[in-house]
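Chemist: The sequence and its predicted three-dimensional model are supplied below.
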Amino acid sequence: MAEVKFKGAALHYELEGSPAGPPLVLIHAGVATLRMWDAVVPALGADHRILRYDTRGFGLTSTEDVSFSDVDDLLAVMDAAGIERATLIGASRGGRIAIDAAVEHPDRVAGLVTVGSNPSGFPDVELTERENDLFDVLDDLLAAGDLERLNRLEAELWAAGPTRDVLELDPAFLETAYALNAANVRHAGDAPRAVPIEPPAFERTVDIEVPSLFIVGEHDLSTELAATEYLLSTVPDSSGATFPDTAHLPSVERPAEFVRVLGGWLGAHGL
């Protein structure tokens, strides 16, 4: 475990795996911390150098209330770890950061993998009635200041998706989802201001030239499903994988299958 001080933050990161292996940078989802990768790091680290970190406002990273760039934070962590170029693997919000980095700093990106992610600037998608109802409940809890209940229901929404009941989920997976999101409650009072890239990645995905893999869970939300289709249709050297019986967190819910798919793709592209 280590940290790098950068522009008003102490960015917590962990570096492990094979020192001589090709580097992978794992970027967590917005309902998690770097701990979401615990179940996949041992297998991936057998022949890769693994860097993962808590993004600003999450996990063990601390921040002042300053303006910042998620991409600059990512590069600062890579620099601190001595990694010049890597395959970026991002889940949800982490995937958006990875896509932004791929269009802004292509020299630092060897490959790109996202899991249920939208490129920055992706237009609004019409949600289903069920999805709107679920988000209305979360909005009401936020307005009421019930952060503990909000945190649990938010974890349930992304773990189950809008088309499954939480009772269908493996109890151990659901408890992990609760714990991953609960680790961020301590940051509820943080107010760093993320500065978006311009123009947004949505307008630039056709310029991504590295091998790319876009993963999505079968039961993910409408926006994530639509965004994955968009990425596959615009990024030139791309392929996709849909994980059945998962929603927004396939790497947590089905880690062995995730490692199998990702490992095969990495091997096929020499990454």
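Modeler: Received, thanks.

Chemist: drop to CA atoms for contacts and neighbour counts, all remaining ones
Modeler: OK.

Chemist: quick one: contacts of stretch 256-269?
Modeler: Defining contact as CA atoms under 8 Å, 6 or more residues apart in numbering, one finds that stretch 256-269 is touched by 40, 43-44, 211, 213, 241, 250-251.

Chemist: can you rerun that using 6 Å?
Modeler: Here stretch 256-269 makes contact (CA atoms under 6 Å, 6 or more residues apart in numbering) with Ser251.

Chemist: What separation is there between His28 and Ser92?
Modeler: Taking CA to CA, to the nearest Å as the measure, His28 falls 7 Å from Ser92.

Chemist: who's in contact with the closest residue in space to Pro19 that isn't next to it in sequence?
Modeler: With sequence-adjacent residues excluded and distances taken as CA to CA, 6 or more residues apart in numbering, Pro19 is closest to Arg49, at 5.5 Å. By CA under 6 Å, 6+ apart, the contact list for Arg49 reads 17-19, 21-23.

Chemist: this is the other structure I want to compare:
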Amino acid sequence: MSFDRINGIALHHRVDGPEGAPTLVLINSLGTDYRIWDAVVPMLAGRYRVIRYDKRGHGLSEVPPAPYRMEDHAADLLALLDHYAVGEALVVGLSIGGQIGLGLAAIDQNRLAGLVLMDTAHKIGDAAGWNGRIAAIETDGIASIADQILSRWFTPAFRSPDNPAFRGYTSMLVNSPSQGYIGSCAALRDADHTETARNLEVATLCMVGDQDGSTPPDLVKACADLIVGAKFEIVEGAGHLPCIEQPEMTARLIGDFAGEIFGNGAAS
């Protein structure tokens, strides 16, 4: 893992896979860090250069004061690509990560070899919902709404108290920096990438867990319908974080799509 000052903040990031290979960037969801991709990366890094990072206010990255704008997150991503001297990448964005990918498209589509919009949409939620979440966290902390969030993140089978992975990801959520979480809630509240999606001219895959309670399949399909030529896939047996519950299927879909874009077949 590495720390560098990127776009003015200390960003925690990591690269796996062969130097010079086509680049994938994996962007994690709200309230998580880049470890949510741990089970997926080994299935992709044999053929691709895989970059992960903790977005501002998350994981081990610096936590600027809230609120944030989606443009801030997109500028961080662009600066990270410059840091690694990546001309274009396949960006895989989960939840807010997909919004960040669309934010990059709004700045410069030429930096995108392709886009995987995973459990995300052009517009997520409304101002009242995000403001209510911000107020609850400011008053009582993330733990006060954790059960509600986790019920949307994971399938009932995964949410067993006997499942140590569930307990671990619960800890990841409740221990997220509050300023970083509410800062990104504000970014999601204010972001609307409807027109960006309509004008997208890069190869796009939209995928979603069949039991996603945060961005349900119908919402993700509506996003796919805005994008000319976009593919749409449903991951069975997964909630909002298919990379955790169904890593093999997630890696296969990403790898197959990357192979179509870069012309070197599916990831092993």
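Modeler: Cool, got the structure. Predicted, not measured: the structure shown is a model, and the values here were computed from it.

Chemist: TM value for the aligned chains?
Modeler: Once superposed, the chains reach a TM-score of 0.82 (TM-score structural alignment, normalised by the length of the second structure), with 255 aligned residues with a CA RMSD of 3.2 Å.

Chemist: Top of the contacts of Arg49 of the first structure by number of neighbours, please.
Modeler: Pro23 (25 neighbours; other CA atoms under 10 Å).

Chemist: how about the longest helix seen in the second structure, which residues of the first structure does it hit?
Modeler: For the second structure, the longest helix by residue count, based on DSSP state H, is helix 247-262. Under the alignment (TM-score structural alignment), helix 247-262 of the second structure falls on residues 255-270 in the first structure.

Chemist: buried set for the matching stretch?
Modeler: Neighbour counts using 16 or more other CA atoms under 10 Å place 255, 258-259, 262, 265-266 of stretch 255-270 of the first structure among the buried residues.

Chemist: Now render the residues you listed as a markdown table, adding distance to Leu169 of the first structure.
Modeler: Conversion of those to a markdown table gives the following (distance: CA to CA, whole Å):
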| residue | distance to Leu169 of the first structure |
| --- | --- |
| Pro255 | 15 |
| Phe258 | 17 |
| Val259 | 20 |
| Leu262 | 23 |
| Trp265 | 28 |
| Leu266 | 29 |
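
Chemist: Going along the chain, name the helices of the stretch 1-150 of the second structure.
Modeler: Ranges of helices in the stretch 1-150 of the second structure, per DSSP state H, counting those that start in this stretch, are 70-83, 96-107, 127-140, 146-153.

Chemist: Which part of the first structure matches the second one?
Modeler: Using TM-score structural alignment, helix 96-107 of the second structure lines up with residues 93-104 of the first structure.

Chemist: Distance from the matching stretch to the middle of the chain?
Modeler: 10 Å (CA atoms, centre = their mean, to the nearest Å).

Chemist: what does it contact?
Modeler: Contact partners of stretch 93-104 of the first structure, identified using CA under 6 Å, 6+ apart, comprise 27-30, 71, 88, 109, 114, 117-119, 201.

Chemist: Narrow these to those in strands?
Modeler: Of the positions in these, 27, 88, 109, 114 sit in strands, assigned by DSSP state E.

Chemist: Now which of these would you call buried?
Modeler: For those, a burial check counting by 16+ other CA under 10 Å picks out 27, 88, 109, 114.

Chemist: Run a quick check on the second one versus Leu112, I expect a contact.
Modeler: Going back to what we said before, that points to Leu88 of the first structure. Yes. The pair Leu88 of the first structure and Leu112 qualifies as a contact (CA atoms under 6 Å) at a distance of 5.1 Å.
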